[in-house]
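**Student:** need a 3D model of the following:
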Amino acid sequence: MGPDGYRESPPREGSSFPGRWPSSALGQAFSQILHQFAGQESRRGKASNAALRDLSALLEAKECDQLFEGSDTSLLGMPEMLGQVAKALGKYAAPPEGPEGGGDRHSEVAEKAAAVGLLFLKLLRKVETAKNSLVCPAWKAGLRHLAGPIYIFAVTHNLEQPWTSPKSQGVAGQVLALLLQVTECGSVAGFLHGENEDEKGRFTAVMGLLKPDLNKDSWKNNPATKHVFSWTLQKVTRPWLSQHLERVLPPSLLISDDYQTENKILGVHCLHHIVLNVPAADLLQYNRAQVLYHALFNHLYTREHHHIQAVLLCLLDLFPILEKALHWKGDAARPTTHCDEVLQLILMHMEPEHRLLLRRTYARNLPAFVKRVPCRLVVLLKALLKLICDVARDSSLTPESVKSALLEEATDCLILLDRCSQGQVKGLLAKIPQSCEDSKVGNYIRRVQQVSEGAP
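**Tutor:** The predicted structure follows:
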């Protein structure tokens, strides 16, 4: 039966398309195609192949003004219908779930994706023709419903994955390029957040389509979902990402909390992107930064060096946000910071670690903790000097051996602090020996200066 020969019929049971069908012959033709995609699993294969052929014939036979005709208040128009068809095509070409979906099924998915991609190219060319035509003003509505599903399809099959082939990647790349051309966007980032700060992008629409597949019960149903989300998230940066924080933070935490190392690392990369591209004030609001810290801290007990590396890099960028409002006064005990907790755990794990790759990962990141030291120079110096003065003047029954050990350790810490700060401690202590009334304290300070001067 040709593309114009479909008989009017009510929606079939199991159809995913809501509402009433357009009464036109073209609307009924698309309705039948949707029914074929929504058929039972046992007969979906042949029906879907037939649907692809029918859809191709429809796109070739119809003019753009027919494809993008509008809708009234009671009937769903062609723009909405085309959006449903685009979603059905994307679902048809989606990779299978789980390990049983490998091998031959991945090859089958790549073939399906290539066929669907060619249909999307035809459809986008129809949109472009309509855009350049004065007799088809409804193309904007059509593009609004098509852009999100087509983008998700293109990203799913554009990157090298187990379910892609060079052919399917090539077709998906063409689809993405044509989508950007039709939407007049110079980049994927522009497509998502808008070409400027005043323009509304399509990130919200894309996340709306991904949301049903990004909850704890469904995010593993489609193995492409996590990659589409991660890749899309990485394209949205400052100042646009902050307005979408509530949409992107929960799925990032969800993926990072998985038992598989691959997913843990992917989720940590997502969290790191959020830390780098959302203002500190927004992350501190509603205790979000603390939630991030505790989620990341739990990852430090893993034994996989790639995982540890990703977590430490994220934590190092999170520390300044967490400690932004931290003010310590010298007359009180200095509180243990998040940076201190992580450093203590790293040193504890590193000391007995016999796996070289993991040990090297710990060692590689230690200098970053040292380089945070100069900004705390005055705070640390006051704390160490107070310790030396208190111990030197202590008249309690504490054994002298204990006092001597404490003074030696505190002096060594001052020497290390001086080296970490490129000799700034020596300069700050220069006048203390002459004015210090306690000769014992003065001797320890002179020792710091002498050792620092002789250091390479």
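**Student:** contacts and neighbour counts: CA atoms only from here.
**Tutor:** OK.
**Student:** now do the helices in the stretch 1-150 of the chain.
**Tutor:** Secondary structure of the stretch 1-150 of the chain (DSSP state H, counting those that start in this stretch): helices located at 25-37, 41-61, 64-67, 78-92, 104-131, 139-158.
**Student:** how far away from the center of its chain is the one helix or strand residue 246 maps to?
**Tutor:** Per DSSP states H and E, residue 246 falls inside helix 245-256. For helix 245-256, the separation from the chain centroid amounts to 8 Å (computed by C-alpha atoms, centre = their mean, to the nearest Å).
**Student:** this one next, for a side-by-side:
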Amino acid sequence: MELSSLLHQLQLSSSSSSSSSSSSPEKPLPSHPRPPITEVLPQLQEKLIGSYKKASDCETTALIGQIEQLFQAADPHWLFSLDSTNQSAGLAAAYGGLAAALIGRAALPLCEPDSGPPPARHYQEVPNRARSVCSALNALLDRLGDWEREGGAARRSLLRSVAPPCWVLAVTHLQVEAWTSSASRQAAARLQGALLRAGGWRDPAHFLMGDEREEEEEEEEEGGRKSRGMLGEILDVLQPELSKDRWQQCEAVKFVFSWSLLQVTRPSLSPLLPRLLPPSLLLSDHYRPENCMLGVRCLHHIVVNTPAAELLQYNRAEVLYQALYKHLYTTEAAVIQVVLSCLLDLLLVLEKPPSSLAPPSPPRRPGRHDDVLRLLLTHMEAEHKVVLRRVYASALPQYIERMGIAVCRHLRRVERVVLGYLEVRDPPEERSRLAMLKVLEETLKNAWPRMDSRVCVLLRCLLRLLLDVSSDSELCDSVRQQLMNRTVCCIKLLDSCSHTVQPLLQQVDSSCVSPAVLSCLATVTTATQR
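**Tutor:** As a prediction, this is how the structure comes out:
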């Protein structure tokens, strides 16, 4: 369809010809001069906003389709033209307003706070709306890409105005959620690809982070096209919806925020740290496990990709520690797993690891590593749920390794936990037992001078484990071999800690054990080096 016919169909005209148009509305538009784009865009925006309240869904979709045809048929020189009264900032603002009006058509309906995720029927009309809006914005970005050679600074200004809301729309519908369909996800993927092509960005990370600051300054001086990241502009769009009172009303905002944040690495994360921490803490503090886990993952990403000095500034690291530590009292296994992983990296920011202190150094006072390990061991002793036991057991070896010789402060509790977990089967992979054997290995290596008084108890437990594993027909051969090898390794380390192991092993009655166990014990009794 020709541009003049489209403008006539949309009932758009210039202000200079409005009087003649009103007197003869049937008269075709080609007899009048084509209106400037700065007059067309506000009229389109008003029509879109008015259609939300008055027109039906089909009529609004038809209007969006006409806008898409307008972008496809129009010449880029007219779409992005600048005259004496139209500066680049005004043109960018006009396109930004139109993009916001289009995206408002695909906005998700609001939810009731603290009511849980709404049912799928709550979003049944959203996928079709999003598909038509993505298609219209895709056409605009394609035309903007055609204007690449001649746009210059005006094109970059316009792109930075349109890109943030387009990004938010695309990421919102890239997720496999209740408000998306396969068609809307494909449309969102095409919109994201068109956005990256229009700006010359390599991938989403390049879009959000831009080029390095030093290269950017050099290129700007030379008139190049190095771009800075768009994460700040994305946060400007999301900020009103990320407040404490409003973030639960839109289910998509947390996914857009977290997805965008997880694409950004150092050093681009540090300048926006004051704007990234509050929403992440807000999510991590929520009672719903899925929201809490999402917030903790965001906090973990921030901890890993922010210099320690920046986290220590303004007591940020302490705030993060307190927010995470309280989650160790929850009974949600998935939450505890991500919290323990995040704490392991955060503790390195707050204090030096105990294992890094050489023995000649003065005695170290108990710190946050001790607090976390003490609470972890306390919960492990009384825990009976299999899922939680596996989570605790998988995390404990890393904390024991981090403690080094300082594990002696927790030796009695570690011993009780190890003995208790080695006695209980955990089929089919025996992850808890394997992890406890790793804990025992690390403890024997670091606290060997304190092991002489514990030889009888530990050796009895390890021998019983060998017997149980060798006679367990439900275990696969690979898992059985791993358990037996780890057990023998612990017995060898125990033998290195004390001279009483060999006499005790010689008292084993060979008629009561299998040949496989005897073969394992033979490798210990023949070892002479201590």
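**Student:** and the following helix or strand past the helix holding residue 246 of structure 1, what does it pack against?
**Tutor:** Next along the chain after helix 245-256 of structure 1, taking DSSP H and E as the criterion, comes helix 261-277. Applying 3 or more C-alpha pairs under 8 Å, 6 or more residues apart in numbering; DSSP states H and E, one finds that helix 261-277 of structure 1 contacts helix 225-235, helix 245-256, helix 305-322.
**Student:** so where is the first one in structure 2?
**Tutor:** With the alignment judged by TM-score structural alignment, the segment of structure 2 matched to helix 225-235 of structure 1 spans residues 253-263.
**Student:** contacts for the matching stretch, please.
**Tutor:** Identification of contacts with stretch 253-263 of structure 2 by C-alpha atoms under 8 Å, 6 or more residues apart in numbering yields 168, 171-172, 204-205, 208, 231, 235, 238, 241-242, 247, 283, 294-295, 298, 301.
**Student:** for structure 1, which residue occupies the most central location?
**Tutor:** Taking C-alpha atoms, centre = their mean, the centroid of structure 1 lies closest to residue 270, which sits 2.4 Å from it.
**Student:** aligned to that residue, what sits in structure 2?
**Tutor:** Alignment note (TM-score structural alignment): residue 270 of structure 1 maps to residue 298 of structure 2.
**Student:** just to revisit the earlier point, roughly how far does the residue nearest to the centre of structure 1 sit from residue 204 of structure 1?
**Tutor:** To residue 204 of structure 1, residue 270 of structure 1 is 17 Å away according to C-alpha to C-alpha, to the nearest Å.
**Student:** with residue 226 of structure 1 instead?
**Tutor:** In terms of C-alpha to C-alpha, residue 226 of structure 1 sits 17 Å off from residue 204 of structure 1.
**Student:** of those two, which one has the most company?
**Tutor:** residue 226 (22 against 16; other C-alpha atoms under 10 Å).
**Student:** how much does stretch 141-153 of structure 1 stray from structure 2?
**Tutor:** On superposition with structure 2, the mean distance recorded for stretch 141-153 of structure 1 (mean C-alpha distance after the TM-score superposition for structure 1) is 1.2 Å.
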